[in-house]
Structure formats: structure tokens, C-alpha cells
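**Q** using only what follows, build the 3D model:
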Amino acid sequence: MTELLVALLSAALISHYLLRLTLPGDPQLERRRVHALGLATMLLVAFSGLSACLLDKFVLQPLALGALWLFAYVPVVILLSQPLLNALARRVPALPFDGLWVPLLASTGVLSVALLGPGNAGELIYSLGIGPAFWLVLSLFNDLRQRIDENDIPRPFNGLPVDLLSAGLLAVAFLGLNAMIKP
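**A** Below you'll find the predicted structure:
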């Protein structure tokens, strides 16, 4: 549970920071881009998790190349990302999918490498559950950032420092859920 939380928060913080660099100012456009990135990440992690599981089971394991799972997984993610963004741009024209390739690869890479490692029995279950959880955390960061922008924050804390403090407080809040699940 803790590694899932750390991976979700780090991927959301990285992606949110990359979105903030490309879109300063317009909160409505930023919210739509957050939802576009969340949807694209959810689908890319699910498709690439399924593809990586099939690649591992039918190609890497029979050839005794299981140690090279990362070198096989990264090209799968890269090859699936651009067609997925093009398909989503055609299917959901209300969301702006242009310019999301780098944050999409960054968030999918962090989530997948941290949680979909080799030998993980729940790889397919994780690949289906990581995307919606990432979308939720990214939306929470966006809402928190909009509230912070409306308040008077001291100058040394503007920008990344307040984001890091917010991520730490959010992590502590989510760690309170860790006690609810008994092994």
C-alpha cells in the first residue's frame, strides 16, 4: 500500500508540475488538460500492462530473458502512447490531448516501473487500478493548486515548495487509510 501511494503521489506531482510549466494561467484549460492526462494515463497503463504481461509470458519467459523486462516494456509504452493520444483526440474532442506526450510518458513510466515489476502476481489488477487512482490524485493536486493560487502564500513558498508541502500532507492523509487494510 505504501509503495502504491508513493508511486501515485510522485507520478501525479511530476505530471502536475509538467502541466503547470506548459499552461500557466487559465484554470479552466488546466482542468481539462488534467482530465485529458488522467484519461490517457489510465488507458495507456491498462493497455501497456496487458501488452507487457503478454510479452513477458509468451516471449521473454520462453526465451529465458525475464531480466530484460524493462527493455521490452519501455518500447511497448512508447509505441502505444501516440496512437492512443490520436484515438482519444478523435473520440473525445472536448479534451485537449495535444502536447501531452511527454507528461503521459513520464507518468506512465513512473507508475509502471514502480508497480508493474516482474514477478508481480497482481500485474493485471494493478494495471487496471493504477490509472483511475492516478487520475484521482492528479485531480486532487489540481484542485489543491487552484485553492493555493487563490490564497496569499509567502513568496518563498510559491511554486514548487508549496506543491511539495501539499504532497507531503496528502501522503500523510492517505497513510491514514493504510491502517484500515489488515494483511
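
**Q** from here on, contacts and neighbour counts on C-alpha atoms
**A** Fine.

**Q** which helix or strand contains residue 124?
**A** With secondary structure defined by DSSP states H and E, residue 124 is part of helix 123-150.

**Q** would you tell me what the next helix or strand after that helix is?
**A** Using DSSP H and E, the helix or strand that follows helix 123-150 towards the C-terminus is helix 160-178.

**Q** next, the structure of the following sequence, for comparison with the previous one:
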Amino acid sequence: MTDFIFALLGAALVNNLILGLPLGADSLRQSRSRALALAGGALIAVATPIAWLLDQFVLVPLELGALRLFIFLPLLAPLAWLCLEGVGRACPSLPREGLWPLLLANGAALGAMLIGSESGFGVAIGLGLGGGLGFWLVLTLLDDLLQQVDETKVPAAFRGTPMLLVCAGLMGLAFLGFNGMGAQ
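**A** Predicted coordinates for the structure are as follows:
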């Protein structure tokens, strides 16, 4: 149970899949980031335990562990579609156009699947839930931060991508403050 708690908190705060590990940097700034945050978080939460089950009950008995990447990549397509449809049904007001390719190429989901498949089931569930929560949290906070930055006077040299990188770096430092949480 403690492995589950540590994996949950670690994936959400300490080793955040977007800021701590460069696994989801493709999703940092989109106009539809609220829908992407929900769908991406759900994708990570669902895909990680499914990848563990697939690995333990299919790939390991058949000695195909070396093919994890090639098996998990096609698995992301139907899971991304299901998560996007689920977000569409849960929150129909959120725009979903153009999000499927971003979810399909979500490095955070694939990274969580690969990391989770090499540990126990409790850790895989904790990593999936924590990673999904962390993905949603980072995109939501970054979107709020960038909206505040857009409303202020920013020098011309810092507008656009430079300000996005500064904000992402500051958020990475803020989340780095959670490092060592739970250590004794």
C-alpha cells in the first residue's frame, strides 16, 4: 500500500511526467488545453495499468518483453480515442477538435506505460493515477499562468515561446520543491 501512495504522490508531484521528466512537453501550450488536460490525464490513468496487465499476462509469458514499445504504441490509439470520447461526453462544452493526434503522440502516456510495466500492479495504478493527476494539474496551472501573463505587459522579446519556456521553467522549479516529500 505504501508503494501505491509513494507512486501516486511521486508521479503527481515529485517526478511529474511533464516538468520533471521531459515526457509530455509537446502538450504545454494549446488553445484547448483544458480538454487536453482532462483527456491526457485520463489516458495516462487508464493506459498505465492496462499496459502492466498486457505486459505481465501476454508479453512476459511469451518472452516478448523487448517488444513493449512496439506493442504499447498501437495500444495508445484506441485508448486515446476512448478518453477523448469520454471527455466529450463528460464535458461537451470543451472543444476537442485536433486533440486526438496530440493524445496519440503523448510521450507522457507512453513513458508512464513503459515505467509502470516494469514494477508491481499497485505501483502501476499509483503511477497511472498520479501521472494523470499531475498531467492535468500542470496543464491547468500552466494555462492559468499563461492567461495571467497574456493580460500583463510583457516586453516584445519575451512574448510567445520565450515566455512559455520561462513559465514552464518556473513551474518545474515549483514542482521541484516537492522533491524529497515523504523521505525520512
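
**Q** one step back: by contact count, what packs against the helix holding residue 124 of structure 1?
**A** Helices and strands touching helix 123-150 of structure 1, by 3 or more Cα pairs under 8 Å, 6 or more residues apart in numbering; DSSP states H and E, are helix 2-22, helix 27-55, helix 101-115.

**Q** superposed on structure 2, what's the mean shift for that helix?
**A** Superposed on structure 2, helix 123-150 of structure 1 shows a mean distance of 0.9 Å to its aligned residues (mean Cα distance after the TM-score superposition for structure 1).

**Q** would you mark the buried spots in that helix?
**A** Buried residues in helix 123-150 of structure 1, defined by neighbour count with 16 or more other Cα atoms under 10 Å: 123-124, 126-128, 130-139, 141-142, 145, 148.

**Q** likewise stretch 82-95 of structure 2?
**A** Neighbour-count burial for stretch 82-95 of structure 2, with 16+ other Cα under 10 Å as criterion, is recorded at 82-85, 87-88, 95.

**Q** just those: which are in strands?
**A** Nothing among these maps onto strands, per DSSP state E.

**Q** which residues touch the spatially most central residue of structure 2?
**A** For structure 2, the residue sitting closest to the mean C-alpha position, by Cα atoms, centre = their mean, is residue 135 at 3.9 Å. By Cα atoms under 8 Å, 6 or more residues apart in numbering, the contact list for residue 135 of structure 2 reads 12, 16-18, 37, 40-41.

**Q** at 6 Å instead, please
**A** Taking Cα atoms under 6 Å, 6 or more residues apart in numbering, we find residue 135 of structure 2 in contact with residue 41.

**Q** same check on the one 10 residues further on?
**A** Listed by Cα under 6 Å, 6+ apart, the contact set of residue 145 of structure 2 is empty.

**Q** what residues does residue 77 of structure 2 make contact with?
**A** With Cα under 6 Å, 6+ apart, residue 77 of structure 2 has these contacts: residue 104.

**Q** after superposition, how close is whichever strand or helix holds it to structure 1?
**A** Here residue 77 of structure 2, judged by DSSP H and E, is contained in helix 68-90. For helix 68-90 of structure 2, the mean deviation from structure 1 after alignment is 1.9 Å (mean Cα distance after the TM-score superposition for structure 1).

**Q** now that helix: how far from the chain's centre is it?
**A** 13 Å (Cα atoms, centre = their mean, to the nearest Å).

**Q** same thing with stretch 177-184 of structure 2?
**A** 21 Å.

**Q** now residue 102 of structure 1: how far from residue 18 of structure 1?
**A** Taking Cα to Cα, to the nearest Å as the criterion, residue 102 of structure 1 is separated from residue 18 of structure 1 by 8 Å.
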